[in-house]
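Visitor: one predicted model, sequence on top.
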Amino acid sequence: MQNDQPQQDWVRHAAPTSKVERFEAYFGSHAFDPHRHDTYAIGRTLSGVHRFHYRGESKLCLPGETMIIHPDESHDGCAGSDAGFHYRGVYVSPSQVQDIIKGSALPFFGACITQNKQLAVAADALLNTLDADLDSMAEDDALYTFVITLASVANSGLVSASHHFAAAAIAREYIDDNLDQAITLDDLAHCAGRDRWSLSSDFREFFGTSPHRYLTLRRLDRVKALVQAGQGLSDASIEAGFFDQSHMTRHFKKAFGLSPTRWCSPRKT
C-alpha cells in the first residue's frame, strides 16, 4: 500500500567550521518568511523546485542550477511544486570574500539564478562535503575558488585596498573580539581612527551590511554554535550577548525567516 503521507520538513547541518556554515534541507511547501542576512546565501537545488522572491521578482531555482543571494537582500522561500524541494546551501560572509579580494567592491550577481558550470563546480566544492569535516586547507582552497569564480561571473573588477577598507576591517575585528560587550558606533570609530558616519559607510561598502547588523548576526552565529554543542536556547542567548531568549528569537526570525527551534530541528528518519 502506497504511503501518501507528505514528507516532513527537515534541516541537517554540517559539522561547524571556522569559515562557512553549510546545510541541507527539505521543505514540502512553505520554507522561509521574507528575511535578509548579512552573508551571501548560495544554494544548489537537488530535486523539486525552489521558488522565492528577490529584488521584486519571482524566481525559480531548478535542479542543477545555482542560486546566489547578495548580502542584506530580502528574500523568502517555498516549494514551487507539490513535490517540495530539496537543496543544499552555504553562507559565505563578506568578510571572508574581502580576505580574498582585498578591498574591491563585493561581487554582485544580479541574475541571482545561473546555469554557469564553473560556478556550479565551485559551489559544489563547498557543498558536497556535508557529511564530513572539511580539511582546513581544502576549505580555504574551495572558498578561494568560489569567490574568484563569482567575481569573474559577476564581472567585478578587483582593485587595491584603500585606507577606508583598513578602517572597516579594524572595526570588524573589534566587533568579532567583543561580541559579549555593549558596542557603539563611536567605539568603532575611535578604534578605527575614522569619523562615525564615514566608517558606517565604509563598513557597508566592504562588508555588505551595517556594523549593527553585523554584530547581531555574529551573535546569532554564536547562539547556533552553542545550541549545536548542547546548550539551551535561553543560556545560549545570554552568553551570545542578547538580553534574553525572546530578544534573540526576534532577531533570529528576521535574519533567517524561521524560529531558532525550527532551524535546529534534526532530520527525522
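Guide: Thanks, I have the structure now.
Visitor: going forward, measure contacts between C-alpha atoms and count neighbours the same way
Guide: Fine.
Visitor: counting neighbours, what do you get for residue 137?
Guide: 9 (other CA atoms under 10 Å).
Visitor: which is the next helix or strand following the helix or strand containing residue 47?
Guide: Using DSSP states H and E, residue 47 maps to strand 40-48. Using DSSP H and E, the helix or strand that follows strand 40-48 in sequence is strand 50-54.
Visitor: residues making contact with the very next helix or strand once past that next one?
Guide: Using DSSP H and E, the helix or strand that follows strand 50-54 in sequence is strand 57-61. Here strand 57-61 makes contact (CA atoms under 8 Å, 6 or more residues apart in numbering) with 44-45, 49-53, 67, 80, 113.
Visitor: buried subset of those?
Guide: 44-45, 49-52, 67, 80, 113 (16 or more other CA atoms under 10 Å).
Visitor: next up, a structure to set beside the first:
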Amino acid sequence: MRVADSSHGVERIEARFHGNAFSPHRHDTYGLGLTLHGLQTFRYRGVERFSNAGNVIVLHPDELHDGAAGTDDGLIYRMIYLPPDLISAVDGHRTGVPFVPDPVLAHEGIRQALGDILADLDEQLSDLLMDDVVMRLAAGLSRQAGTPGKTLTPSARSAVLRARDLLEDRCAAPVSSRALEAETGLDRYELARQFRRLMGTSPHRYLVMRRLERAKRSMVEGQGLAAAAADAGFVDQAHFTRHFRKTFGITPGRWLAIRIPSTEKANPVLSTGR
C-alpha cells in the first residue's frame, strides 16, 4: 500500500493485493477512488459489489465495507479519503453531505476529477488544485445523490463547526457531552443529529478518528505502538488496536508493515480522460 503525504486534510493511497485484504471497517470520510486493474469486490450496505477497471468507487462516511480482489489476477486501485466538511463547504455548509446510493459508478465527471488528484501520488497538492477538484467532486456527488441534502440553519451549522474544532483541538483528551453542549449551545441529542448531517458521522466517531490519525503519524515517525496509543489518548495499546482494526480493517502493525512511501514505486498509467 503506497501512501502519499497527507495534505489539505486528505489522504491518498494506492493498494495492490490478491485475495482478501481488509476485514469489515468504516471511515468518517468519503472514500472516493478508481479501480485501475483487476476486479474490485467489497460488501457495502449488505450487498456484494463489483468494480472493473475504469469504474469509480464512492463510499459514504460511516458505511461498513470490506475489500478483496475478485480474480487471481490481483487488484490495483487508488483512493482519496476526503473529509465530508470539504464537500459541504462548497455550498457554505448550508446542507448536509450528499448520499450516493450506488457505490460503483461510470461517471465521467467524477472520474476526471479523481484522475487529476490521483494520477501522481508524489505531487504536492496545491490550494488551486484542491479547490477545483473538491468543487467538481461535490457537484458530481450531488447529482448522483438525486435528492438534496437536508438544509441546516445558520445556528446549527455554526454549532457543528464549533464542535468539530473543539474535538480536533482536544482529541488526545476526554471530551464530554457536557463540554460540547457548553461550547455549542445545543443539547447533546440535537448536536448529534446536526453533526451527522453535516459531517457524515457522530461526534464520538469523529473524535476517535482524530485520535487514530494522530497515532498513525506517531507510528510513521518511529514511535512504538504503546507510545503512539498513549500520545493519542487511548487507554492502552489493546484499546488502540481494537479501534484501529475496526476502522481500517487491519491491525496497526500490519498497516505499518505494508505502508510504502509514495516515492518508492513508479506510478501506474492513470488517464484522466483529457
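Guide: Sure, I can see it. As the structure is a computational prediction, the values presented were derived from the model and not from experiment.
Visitor: rewinding a little: nearest to residue 226 of the first structure among the buried ones among the contacts of strand 57-61 of the first structure?
Guide: residue 44 (27.1 Å; CA to CA).
Visitor: that closest one touches residue 65, doesn't it?
Guide: Yes. Because the distance of 6.0 Å satisfies CA atoms under 8 Å, residue 44 of the first structure is recorded as touching residue 65.
Visitor: list residues touching both of these two?
Guide: Counting by CA under 8 Å, 6+ apart, the residues touching both residue 44 of the first structure and residue 65 are residue 120.
Visitor: which residue sits closest to the residue nearest the centre of the first structure, ignoring its sequence neighbours?
Guide: For the first structure, the residue whose C-alpha lies nearest the mean C-alpha position (CA atoms, centre = their mean) is residue 91; its distance is 3.2 Å. Distance criterion CA to CA, 6 or more residues apart in numbering; nearest residue to residue 91 of the first structure, sequence neighbours excluded, is residue 41 at 4.8 Å.
Visitor: cool, and residue 237 of the first structure?
Guide: residue 245 (5.3 Å).
Visitor: how much space between the aligned partner of that neighbour in the second structure and residue 180 of the second structure?
Guide: In the second structure, residue 245 of the first structure lines up with residue 237, judged by TM-score structural alignment. The gap separating residue 237 of the second structure from residue 180 of the second structure is 27 Å, by CA to CA, to the nearest Å.
Visitor: repeat that for residue 164 of the second structure.
Guide: 10 Å.
Visitor: higher neighbour count, those two?
Guide: Set side by side, residue 164 of the second structure and residue 180 show more neighbours around residue 180, with 22 against 18, by other CA under 10 Å.
Visitor: next up, the contacts around the more buried one.
Guide: Contacts of residue 180 of the second structure were listed using CA under 8 Å, 6+ apart, and they are 163, 166, 188.
Visitor: now those: which count as buried?
Guide: In the contacts of residue 180 of the second structure, the ones that pass as buried (16+ other CA under 10 Å) are 163, 166, 188.
Visitor: distance to residue 206 of the second structure and secondary structure added to the residues you listed, as a markdown table?
Guide: Listed next are these as a markdown table, based on distance: CA to CA, whole Å; DSSP: H, G, I helix; E, B strand; the rest coil:
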| residue | distance to residue 206 of the second structure | secondary structure |
| --- | --- | --- |
| 163 | 10 | helix |
| 166 | 11 | helix |
| 188 | 15 | helix |
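Visitor: re the thing from before, and for the match of residue 245 of the first structure, the neighbour number?
Guide: So residue 237 of the second structure, with other CA under 10 Å, has 16 neighbours.
Visitor: list the contacts of it.
Guide: Counted by CA under 8 Å, 6+ apart, residue 237 of the second structure has contacts 225-226, 229-230.
Visitor: 7 Å - rerun?
Guide: 225-226, 229 (CA atoms under 7 Å, 6 or more residues apart in numbering).
Visitor: out of the residues you listed, the closest to residue 97 of the second structure would be?
Guide: residue 229 (30.9 Å).
Visitor: so that closest one is in which element?
Guide: Per DSSP H and E, residue 229 of the second structure falls inside helix 225-232.
Visitor: mean per-residue distance, that helix versus the first structure.
Guide: Its aligned residues in the first structure lie a mean 1.6 Å from helix 225-232 of the second structure after superposition (mean CA distance after the TM-score superposition for the first structure).
Visitor: from residue 225 of the second structure, how far off is the match of residue 245 of the first structure?
Guide: 6 Å.
Visitor: kindly report the same for residue 41 of the second structure.
Guide: Applying CA to CA to residue 41 of the second structure and residue 225 of the second structure gives a distance of 31 Å.
Visitor: what of residue 190 of the second structure?
Guide: Counting by CA to CA, the gap from residue 190 of the second structure to residue 225 of the second structure is 36 Å.
Visitor: more neighbours: those two, which one.
Guide: residue 225 (20 against 12).
Visitor: how about the more buried one, what's its partner in the first structure?
Guide: Using TM-score structural alignment, the partner of residue 225 of the second structure in the first structure is residue 233.
Visitor: do you know how far that match is from residue 20 of the first structure?
Guide: 22 Å.
Visitor: then residue 260 of the first structure?
Guide: Counting by CA to CA, the gap from residue 260 of the first structure to residue 20 of the first structure is 19 Å.
Visitor: for those two, indicate the residue with more neighbours.
Guide: Taking neighbours as other CA under 10 Å, residue 260 of the first structure and residue 20 compare with residue 260 leading, 21 against 15.
Visitor: contact partners for the more buried one?
Guide: 249, 252.
Visitor: which position in the second structure aligns with it?
Guide: The equivalent of residue 260 of the first structure in the second structure is residue 252 (alignment by TM-score structural alignment).
Visitor: kindly report the same for residue 14 of the first structure.
Guide: Structural correspondence for residue 14 of the first structure with respect to the second structure (TM-score structural alignment): residue 4.
Visitor: pretty sure that match contacts residue 13?
Guide: Yes. The criterion here is CA atoms under 7 Å, and residue 4 of the second structure meets it with residue 13 at 6.1 Å.
Visitor: related to what we said a few turns ago, what packs against the strand holding residue 47 of the first structure?
Guide: strand 66-69, strand 85-92 (3 or more CA pairs under 7 Å, 6 or more residues apart in numbering; DSSP states H and E).
Visitor: the second structure: matching residues for that one?
Guide: Residue span in the second structure matched to strand 40-48 of the first structure, by TM-score structural alignment: 30-38.
Visitor: give me the buried positions along that stretch.
Guide: Buried residues in stretch 30-38 of the second structure, defined by neighbour count with 16+ other CA under 10 Å: 30-38.
Visitor: now render those as CSV, adding distance to residue 112 of the second structure.
Guide: Converted to CSV, these look like this (distance: CA to CA, whole Å):
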residue, distance to residue 112 of the second structure
30, 17
31, 16
32, 12
33, 11
34, 10
35, 13
36, 13
37, 17
38, 20
